[in-house]
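In: mind looking at a prediction? Sequence and model below.
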Amino acid sequence: MGYLNLILTLLITMISTPLITGDEALSSLVIAPHCSSMCGNITIPYPFGIEEGCYYVDQYNFIKKSTIMGLKCDRSGNLPKLILGENIPVSYIDLTEGEIRVNLNMSFNCYSQGESQRWHSTWVNLVTFTLSSTKNKLVATGCDTYAWFTGFRHGMQYETGCMTKCHSLNSVADNDCNGVGCCEASIPDGISNITTKVSSFDNHTSVAFNPCSVAFPVANDSFTFLRKNLTQGLGFYSDFPLLPVVFNWGIGRQGCSEAQEQGSCLCKNNTICSDLEPDQVGYRCKCKDGFTGNPYLPQGCQDIDECKGANECEKTEYCTNTDGNYICECPKGYHGNGTRTDGCVSSSKAWLTPVIITAGIGGSIIILLVVSFLLHWRNGERRIKKLRESFFRQNGGLILHQKLSRMDALKIFTAQDLENATDKYNEINIIGRGGYGIVYKGIIENNQQVAIKRSLKVDPGQVEQFINEILILSQINNRNIVRLLGCCLETEVPLLVYEYINNGTLYDHLNDEAKVPLFTWNIRLGIATEVAEVLAYLHTTITTPIIHRDMKSMNILLDECYTAKVADFGGSRLVPVDQGQLATMVLGTLGYLDPEYMQTSELTEKSDVYSFGVVLVELLTRKKALSYQRPEIERCLAMHFLLKMKEDRLFDIIDKNIANSQGDIEQIKKVATLAKWCLFLKGEDRPTMKEVAMELEGIKRMNKHPWQDLKSSLDQENDCEYLLLGIPKDDDGTSGSNSGKDSDLYKPSSFSSSLAGGR
């Protein structure tokens, strides 16, 4: 059916093309005479259309109904409306930028006396359209609100969100979406098929003046936050007008080269074909300079006659139109360029401009340009130097220098050092993006590979705390923490230089089917033990304790020996010894966030314990902490795990790759019980990280002979080899067997007895 429509379209085009000539061709937007170019006051240019044969259909997409170029003109009301997909109104289509502006409902959840009155969520199923990351934002409003925005990016599910609380209208300001009454989330490139959901922390029982939670994507130029809207109820939002949202579109699902090779490319005469951004699919056409028209029509773009409009020629008769351009020519007997700035001069007066005068003027101009360039270059160098000095002082460089003069802590790099190391921050060197910055791979002196993190902008009021945190991290002496090598403070945002870890993250290994066979239970248990010891070290061993605040599998790096390296301290907080908890803005990753911390905003060391408990469950189950692709009851991994434990059906959720190993069953049960303890809702009921680390070390030694401790008794090279194979070594360095008596090193700990006591 798709091929039949294509052939029909081409036949109509061949018949109609000779009829579209001259000025009519310049203004034509549709592919055939029978095609409508307007719906109400909305222009419909090809490749869009509303009649059969009037819009582009991807010949490689055999399900015709899935095309996104076919629109509908709804003439049921007083003013016709242009509709896209499932009843989505269209307000504007842009051929040049490849954008389409549509109007969408907002998501809202309204409450009355603590009970939900009505829930409405937004779902936009436009698979090959992507939200414009530069012209939209994600917004949530309310005084007791949290919102989720989900979609697909690079074929994988993407999730983000924000939350907002306020206790009175006096704390909220108009036109200020700052997290109090209103919050925003940014949109990355390539997001499609979006869903918006919104809910309340406590059903608005604590903020009676604000009955509704609201969330929506919206164009940047179309939303103004007003605090009076927080007092509106269900009726207000039910009748609220649709909000404009900008989507990007392209032609087909192939790039220019592939489409041109197959002969399906719509870019014809006098047009340029451009591939879209990597996060988008398809391509776009545009007219070459000097041409105009609709670049998607078979006849292509038509030449602009510049001689009939504004041009640089001295006189109209001097202008000659060319294909895509024009030239100015002097008539016979005259010389010059024929332009307004260099007009035609009679050849009989040529003696007035001898060569010597021309050469003198030209030489003077060259000298003047050279002098100007040198002065500009010197001034530019001074400006750059002053700007870097300003950033250095702003980011606390002077304070850092004073403190480094008393210790050998870390190296301060120059901005030029790190530009050279990353090839001027070339995108091919990006190895990670996170909530606190972008990470680049770089090579510094002695060919040492490093990871360079471009952090978020530092608050000038917190420079002292930022410097203290850098100094403490640089002095941490723990083999399982990614080592901070130095920093650069000459740029607007500080740059941090870390050691480079080459084997990816724990998240990568858990979610890569090809790596699972090598990712044995012993390796997973070893990683869990090392991470627990790191957190215990941060909480109890160092002089000023540190709360990590974003512990998750993506922040656990692995080297070639599967040694865990905890990373990303961008959101960490220092805890003074006389202060047990901190009141902070809630930061972290959904699925790992401590529920008590989310509700009270009070950060404690037990928040890290909860997040680590989720990591333990990931190691046991090989499932993501939060996934909207799973059934609703299984969406949150921590809650689903606790339910299975309560039903005594633990092995329904355990990863089959480790559950089939009978020798590890008892260890798996012990770790699962420990994870359950870490996930208690009240922080005071959870263990400390020191208790967790001790318990994991005990579990690790169950049924293990003293000579089987691979990671401490063998050299690193052979250690990696035997760790991957899962074979212990004898004392003489040769591979051993599992025969022999079971060790009695493992003894029941206080952890087991505390659980038995009903904790």
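Out: Thanks, I have it.
In: for the rest of this, base every contact and every neighbour count on C-alpha atoms.
Out: Noted.
In: where do the helices sit along the stretch 351-500 of the chain?
Out: Under the criterion DSSP state H, counting those that start in this stretch, the stretch 351-500 of the chain contains helices at 355-394, 397-404, 415-421, 463-475.
In: and the last one, what's buried?
Out: Residues of helix 463-475 classed as buried under the neighbour-count rule (16 or more other CA atoms under 10 Å) are Val463, Phe466, Ile467, Glu469, Ile470, Leu471, Ile472, Leu473, Ser474, Gln475.
In: repeat that for the longest one.
Out: If you call a residue buried by 16+ other CA under 10 Å, then helix 355-394 has these buried ones: Arg388, Glu389, Ser390, Phe391, Phe392, Gln394.
In: contact partners for the residue nearest in space to the middle of the chain?
Out: Closest to where the C-alpha atoms of the chain average out (CA atoms, centre = their mean) is Pro188, at 4.8 Å. The contact partners of Pro188, taken as CA atoms under 8 Å, 6 or more residues apart in numbering, are Ser133.
In: that one belongs to a strand, doesn't it?
Out: No: assessed with DSSP: H, G, I helix; E, B strand; the rest coil, Pro188 is coil; it does not lie in a strand.
In: where's it relative to Glu159, distance?
Out: Going from Pro188 to Glu159 by CA to CA, to the nearest Å gives 11 Å.
In: Thr541 too?
Out: Distance of Thr541 to Glu159, given as CA to CA: 36 Å.
In: second one coming, line it up with the first:
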Amino acid sequence: MLLKFMFHIIILMITGPIYQLASAQYSNTTQSECESICGTVTIPYPFGTKDPKCYADKWFEIECRNTSQGPTPYLKSINLEVTSFDQMNSKVHIMNPVFRWNCPNSKDSHPVVDMKGSPFVYSKEDNKFTAIGCNKILFLQSNGSEVSGCVSLCDSYDDDEVNNNVAFGADGCVGRFCCETSLPSFLSEFNVTVEDLREKNSSNECSHALIGTEYWYRVPFGSSYEYRSFRDLAIDFVPAVLEWVILQESSLKFPIVGANCINVTSSQNRPSGWRCQCNSGYHGNPYISGSCIALRGSSDIRTRAKWAIIGVSSSLGSIILLLGIWWLYKVVRKRMIQKRKEKFFKQNGGLLLQQRMTSTEGNVDKVILFNLNDLEKATDHFNTNRIIGKGGQGTVYKGMLVDGKIIAVKKFKVEGKVEEFVNEFVILSQINHRNVVKLLGCCLEAEIPLLVYEFIPNGNLSEYLHGQNKDIALTWDMRLRIANEIAGALFYLHSVASQPIYHRDIKSTNILLDEKYRAKVADFGTSRIISSEATHLTTVVQGTFGYLDPEYFHASQFTEKSDVYSFGVVLVELLTGEKAISSVRSQEIKSLVSYFNVSMEENRLFDIVDKRVIKEGEKEQIIAVANLANKCLELNGKSRPTMKEVTLELEGIRKLDKKFTAEQNHEEIEVGGIEDYQPWVGYSASNSLPPLSSGTFSLDSEVIPIVTLK
């Protein structure tokens, strides 16, 4: 009993100061003498009410309004209701307006959301653009241009059918009648337009569109959740998340004691300002000097030890007891860390991963299990300055290991759903191809699973084709080589890999360029391995608007020819330098595929081809590539070539390029005298594939049949 009593005394001596620190932390979130609560919401600095000294500047002023729900905080500058604040991550949760068209029992709603010039932008990581309707194309517009969009499909429209089929579950938009997509970076204002997908006029049908969090459709029900149905969409607002910075002209003074503040430089759509976080191991409000207080870590262990030694130094027995407690603490802490790692391992799909890997052949022995501490050091604790990419699946960081090796670390956004992480790991661990991004390993002991890849330094193909990156212009020879490398990688996935793999999201932003500007196919989160006997994959429609196979749209059946269609769009991008979807073109041909088809049908191919391509490429080559793209974009998937045939055709076109170069060097150019290769005659949509003759060539150290077009 005495030992038990002394044990409790020492624990109080050790933890007492810690509780005081914790209390100080949570009480020091607002400026002194300022109101900090509106209704049930606590208002932390830099936000505040009434007195200007209580908030950083006018953008952060909160107006506490009396509503039917009681006192409710509003961001006065943009007139949006606030539900909570997250000052540690520089985010604020708001209620965002919903767009409606032609809905019974409710008025049309076309709200204006404009935060240009403010420190606020919509969080790409936390929000999605969701649309609901029947055979509608809904465009998300910003600054007068379409920046995103999605297609909502159904076979027929009936109120009862919609009510029974449109629903939201744990995975978001499921079934027919709805679609969703990610937001562009740094969106500060938007509008939504709706168009009919089919020729039949269905403009009187009800449609909705909104920007909201991934789980806006969840409604609390007891200890769990219910999910909204179509009938519930008379709501006017849904939860959304804004990110903020402290603008340069703010009265807030930097640096802030105890906080790590980063000067965020401005871009085309991003305001310039400051963003702060408490230093590693500290918690509190990083926008108030001295508010960040240490609660864990080695400094706290020394503090606890100091208090314990002072309390028990009067007797040798107490010191021995303290050492025993210290040993017990180490053992318990070690077990807690081990249990936590086991928990995260299971939570992140470790058991599912083991099961999947035992049933497949792959390069598992070559895949490294990284330590979380090593990856945190490599990425400077996942510093926002290290971010090199964001997407619907997660965020990618650039890092450097202790041996100097540069890596890319993908931090998934799963919140309990790990199928995409497991799927990408299993697929990439089975691929060994020079034109597919290489998986180095993973980390399962973190709260959020991590994948580690080779670092690809020169960005993605889209940046070079569409003017975001002007460091180097892609020559015609480079474009042909990149097209051939992409085709070879897809041929490998479809026909050479141990089991066929459908990529399902081929687009120019998923084609990375290494230090020698060689193509690397990336982003396999939605890819699927199928059996050798299967001819298609039946699934909910997923992908990127502008690249999706029309057959996949209507039948929800993805085949290898669906990847061929997406590759055809990329091939047209390489030829024209145009975007897959562009608001610059007329209303009828916003789609690059439509624009290309019309030009081919009207014999105006060279009116849309990139000027650099016309200048550097031979006419016969350009026509041959255009005809190949035209075949890849056939509406009937069975009429499209396989990726093997595409690869061989591109190889032949590149050989034709070398032959032209050799003839020019000897001043013996005879366009009509080429015997070993003939491009497809003409470039109308009616041309068919030419006959094939046999031969071989080497692709990635494996000899495969080759055919030469005659």
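Out: Here it is on my side, so go on. Not measured: the values here are computed from a predicted model.
In: mind putting the helices of the stretch 351-500 of the first structure in TSV, distance to Thr13 of the first structure included?
Out: Compiled in TSV, the helices of the stretch 351-500 of the first structure are given as follows (distance: least, CA to CA, whole Å):
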stretch	distance to Thr13 of the first structure
helix 355-394	56
helix 397-404	68
helix 415-421	54
helix 463-475	66
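In: can you say which of the ones you listed is nearest to Leu489 of the first structure?
Out: Among the helices of the stretch 351-500 of the first structure, helix 355-394 comes nearest to Leu489 of the first structure, with 4.9 Å by CA to CA.
In: pull out the buried positions in stretch 9-16 of the second structure.
Out: Neighbour counts over stretch 9-16 of the second structure (16+ other CA under 10 Å) mark Ile10, Met13, Ile14, Thr15 as buried.
In: what is the nearest of these to Met115 of the second structure?
Out: Thr15 (46.1 Å).
In: hang on, that closest one in a helix?
Out: Yes: with three-state DSSP as the criterion, Thr15 of the second structure is part of a helix.
In: not counting sequence-adjacent ones, nearest residue to the aligned partner of Leu593 of the first structure in the second structure?
Out: Matched across to the second structure, Leu593 of the first structure falls on Leu548, judged by TM-score structural alignment. Spatial nearest neighbour of Leu548 of the second structure, excluding adjacent residues (CA to CA, 6 or more residues apart in numbering): Ser566 at 6.3 Å.
In: what's the one you found aligned with over in the first structure?
Out: Under the alignment (TM-score structural alignment), Ser566 of the second structure pairs with Ser611 in the first structure.
In: show me how far the helix or strand harbouring its match is from its chain's centre.
Out: Applying DSSP states H and E as the criterion places Ser611 of the first structure in helix 605-621. Centroid separation for helix 605-621 of the first structure versus its chain: 24 Å, with CA atoms, centre = their mean, to the nearest Å.
In: stretch 746-754 of the first structure too?
Out: On CA atoms, centre = their mean, the centre of stretch 746-754 of the first structure falls 44 Å from the chain's centre.
In: ditto for stretch 173-192 of the second structure
Out: The answer for stretch 173-192 of the second structure is 13 Å, by CA atoms, centre = their mean.
In: follow-up on the earlier one: burial of the match of Leu593 of the first structure, as a residue count?
Out: Around Leu548 of the second structure there are 22 other residues, counting by other CA atoms under 10 Å.
In: which residues does it contact?
Out: Counting by CA under 8 Å, 6+ apart, Leu548 of the second structure has contacts Ser562, Tyr565, Ser566.
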